[in-house]
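Asker: turn this into a model:
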Amino acid sequence: MATKANSVPIPTLISVDPFVPADQQKGLHNRWHPDIPPVVTVKPGEAFKIECVDWTGAQIGNNDTSDDVKNVDLTKVHNLSGPVAVEGAEPGDALVVDILDVVPFEKMPWGYTGIFELTNGGGLFAKEFNSKACKAIWDFEGIYATSRHIPGIRFAGVSHPGLIGTAPSASLLATWNAREGALIADPAHAEAVPPVAFAPNAVGAYVGQDEASVDGETRERIAREGARTIPGREHGGNCDIKNLSRGSRCYFPVFVPGANLSVGDLHFSQGDGELSFCGAIEMIRYSLLLGTTQAGIITFKTSIIKGGVEKFALKQPIFLPSPIDPLYSQKVIFEGISVDYHGDGKQYNMDATVAYKQAALNAIAYLMKLGYTREQAYLLLSAAPIEAHVGALVDSPNACVTLAIPTGIFEHDILPKPEGLTKQNFGQCAIRSDGVV
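Answerer: As a prediction, the model looks like this:
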């Protein structure tokens, strides 16, 4: 017989409101720093839920213009829930995290994908497209997403955290700031737009704990020294790996006592590369279990692997992807090589980023033949479960990268035919109120 005693729910340890600005809520922070204290402590083996706001902290709305994307304050991102300390975790250990589930709030069954301004965020094609703000709102229907801004598309999401990681030590933080500072200071990057890196910036820095936990002097030091959350680093961070969906297992290096795990930037779906900067379908809730080396979901035990950094040569996290993936067997695959044939024709030497960009531009050109605008195609490749693979990195001078689009996400036929492609009118995504794209 089922009873309350044998049906204990998984507790929610950090609660947030997706409709309230992040800097008005507790249990959140938007910088990496070892002096940010944990907001909660758990024992290995405990299952628990964490709620997250979207990465911008409720700056983007469900509407039909992209003015909010154009004017977004990027000094305030990403808004992470945590830190969560794990009893017994010490520097040099490996923290094992099993992801049990990732779901949106019931009261907010939608998300968004955005193209950001060239001078405010950018994206993979910021310069090539002289990017202007655009967005698509996606409605969630169970495991599927559809958008009024990109008609004719319906796909199953691979929900995952875009950003998850442990806190850095003071020495690791100093290393980050030194090496990224040197990159910024390099005269070769003086005119870079978007910037090549984001230095610590006290403007917009936020630590949600009250004064009893973080005094004014410590808060100022965190704001002054704290690493921005934009890139991924040795601790994990903003790596945007779409296959870290429910059922995944993560092994993180521990740099501070308790590990101090934080998570945010939740995605309903994303393509490999998240090419438009806010390329995934951003959404809002997360549930995880600190894991063990034992297989299983929900019913496992947890352990901290003592000395795991040395045992596994854990310079960066190791991930075991989820066994759950949408079954899209047929794909149209586009190839790219390290020649800028969509631009000035320059030959690059084994540059996989150039090759990826050419594959993506080939796909965008193809989708435009079907009737999608360049902006819609850019957003679609960012949000849908496309797959990118490195084909070859040995055949000088051309690296080869492929980008695969599942045909099953379209409501119409997109396969090449002798008579050519059928072009339809799919309108346009949400653009700025001044009409500039």
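Asker: rest of the way, CA atoms for contacts and neighbours
Answerer: Fine.
Asker: how much space separates T402 from V69?
Answerer: Using C-alpha to C-alpha, to the nearest Å, T402 is found at 30 Å from V69.
Asker: also N177?
Answerer: Taking C-alpha to C-alpha, one finds N177 at 28 Å from V69.
Asker: and for D240?
Answerer: Relative to V69, D240 is positioned 20 Å away (C-alpha to C-alpha).
Asker: one more: V256?
Answerer: 36 Å.
Asker: spit out the contact partners of the nearest residue to P109 once chain neighbours are set aside.
Answerer: Nearest-residue entry for P109: F140, 5.4 Å, with adjacent residues in sequence omitted and distances by C-alpha to C-alpha, 6 or more residues apart in numbering. Residues in contact with F140 (C-alpha atoms under 8 Å, 6 or more residues apart in numbering) are P109, W110, G111, T146.
Asker: another for comparison:
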Amino acid sequence: MEFLEFEDMGWGWTAVLPGFGLLADEGYTSPVDLAGPALKLWNVKEGTARAKFGELSVRLPISPFPGVIGTALPSKGRFSTIPPRENGGNMDIKHLNTGSKLYLPVFVRGAMFSIGDTHLAQGDGEVCGTAVEAPMRIKLRVNVVKRAGIREPLFVTSGVREFSKYLAFPGMDSNMWVATKKAVKSTIAFLSGYMEPVEAYMLASTAVDLKVSEVVDQPTWIVTAYLPTEIFEEKLEFPRPS
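Answerer: Sure, this is the predicted structure:
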């Protein structure tokens, strides 16, 4: 299928939901409370989502995509829609934007295709559990490719807009899950100098890209969190004076 057009309604939201997200099991307590609930509303106009995070004004270029898109699973039963699977589902891949082509395996007669959970913008990782969520109308072209031989999703994309400058936070550990958490915590710690920690968590989810930087120098893995500095109207200080 090819994604042709996304039409937003001029607004979006990001939230921290108790018990959900990368750091939900960390047991944060006051004054560093990331448990939520917390909500941030975005105003969307002329291709940009805007919101205030503490003392910073944030402008995110939007690149709409569906968080959930898939066909029916090959087995019968009741399944949670949270984890993605071989049929697609809740993949939350921001590169499935306008112009991209996605190929999904068909396991049952009629495919039982579905799509939803539309996002205006998201950091790779969606760490707090939500992106810039928003209602949308989607136009796409669907074709059936017989005997394609795929058993899991694959896609072709021209990518999303890249920024010219980032502040990056490497997380290092022998466990990649722990390394990821370290990178996100470092990002939150820095941003918390400008906003509440739970706001920093939401901003990381919508704007910060997680990338695997290194996997071969065992036993240490590196996951780096990339914060684009161009999204802020104000100039960030780093290191920030205490």
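Asker: more crowded one of N177 and V69 of structure 1?
Answerer: Per other C-alpha atoms under 10 Å, whichever of N177 of structure 1 and V69 has more neighbours is V69, with 26 against 18.
Asker: tell me the secondary structure at that one.
Answerer: helix (DSSP: H, G, I helix; E, B strand; the rest coil).
Asker: likewise for L172 of structure 1?
Answerer: With three-state DSSP as the basis, L172 of structure 1 sits in helix.
Asker: in structure 1, what stretch matches the helix ranked longest in structure 2?
Answerer: Using DSSP state H, we find that the single longest helix of structure 2 is helix 176-191. On structure 1, the counterpart of helix 176-191 of structure 2 by TM-score structural alignment is residues 352-367.
Asker: can you pull the buried residues of that stretch?
Answerer: 352-364, 366-367 (16 or more other C-alpha atoms under 10 Å).
Asker: same thing with stretch 163-174 of structure 2?
Answerer: Residues A168, F169, P170, G171, M172, D173 are the ones in stretch 163-174 of structure 2 that count as buried (16+ other C-alpha under 10 Å).
Asker: show me the strands in the stretch 51-200 of structure 1, by range?
Answerer: 80-86, 94-101, 110-115, 134-141, 144-147, 155-156, 160-166 (DSSP state E, counting those that start in this stretch).
Asker: redo those strands as CSV? Include distance to S322 of structure 1.
Answerer: Shown next, in CSV, are the strands of the stretch 51-200 of structure 1 (distance: least, C-alpha to C-alpha, whole Å):
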stretch, distance to S322 of structure 1
strand 80-86, 22
strand 94-101, 9
strand 110-115, 22
strand 134-141, 21
strand 144-147, 18
strand 155-156, 15
strand 160-166, 10
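Asker: to F319 of structure 1, which of those strands lies closest?
Answerer: strand 94-101 (9.5 Å; C-alpha to C-alpha).
Asker: the closest one vs strand 80-86, what angle?
Answerer: Counting by axes from the mean of the first three to the mean of the last three C-alpha atoms, to 10 degrees, strand 94-101 of structure 1 lies at 130 degrees to strand 80-86.
Asker: and strand 94-101 of structure 1, what other elements does it pack with?
Answerer: strand 249-253, strand 285-290 (3 or more C-alpha pairs under 8 Å, 6 or more residues apart in numbering; DSSP states H and E).
Asker: identify the residues contacting the residue mapped onto C128 of structure 2 from structure 1.
Answerer: Residue pairing (TM-score structural alignment): C128 of structure 2 is matched to S276 of structure 1. Taking C-alpha under 8 Å, 6+ apart as the criterion, S276 of structure 1 is in contact with G114, I115, F116, G122, G123, L124, F125, Y378, L379, S382.
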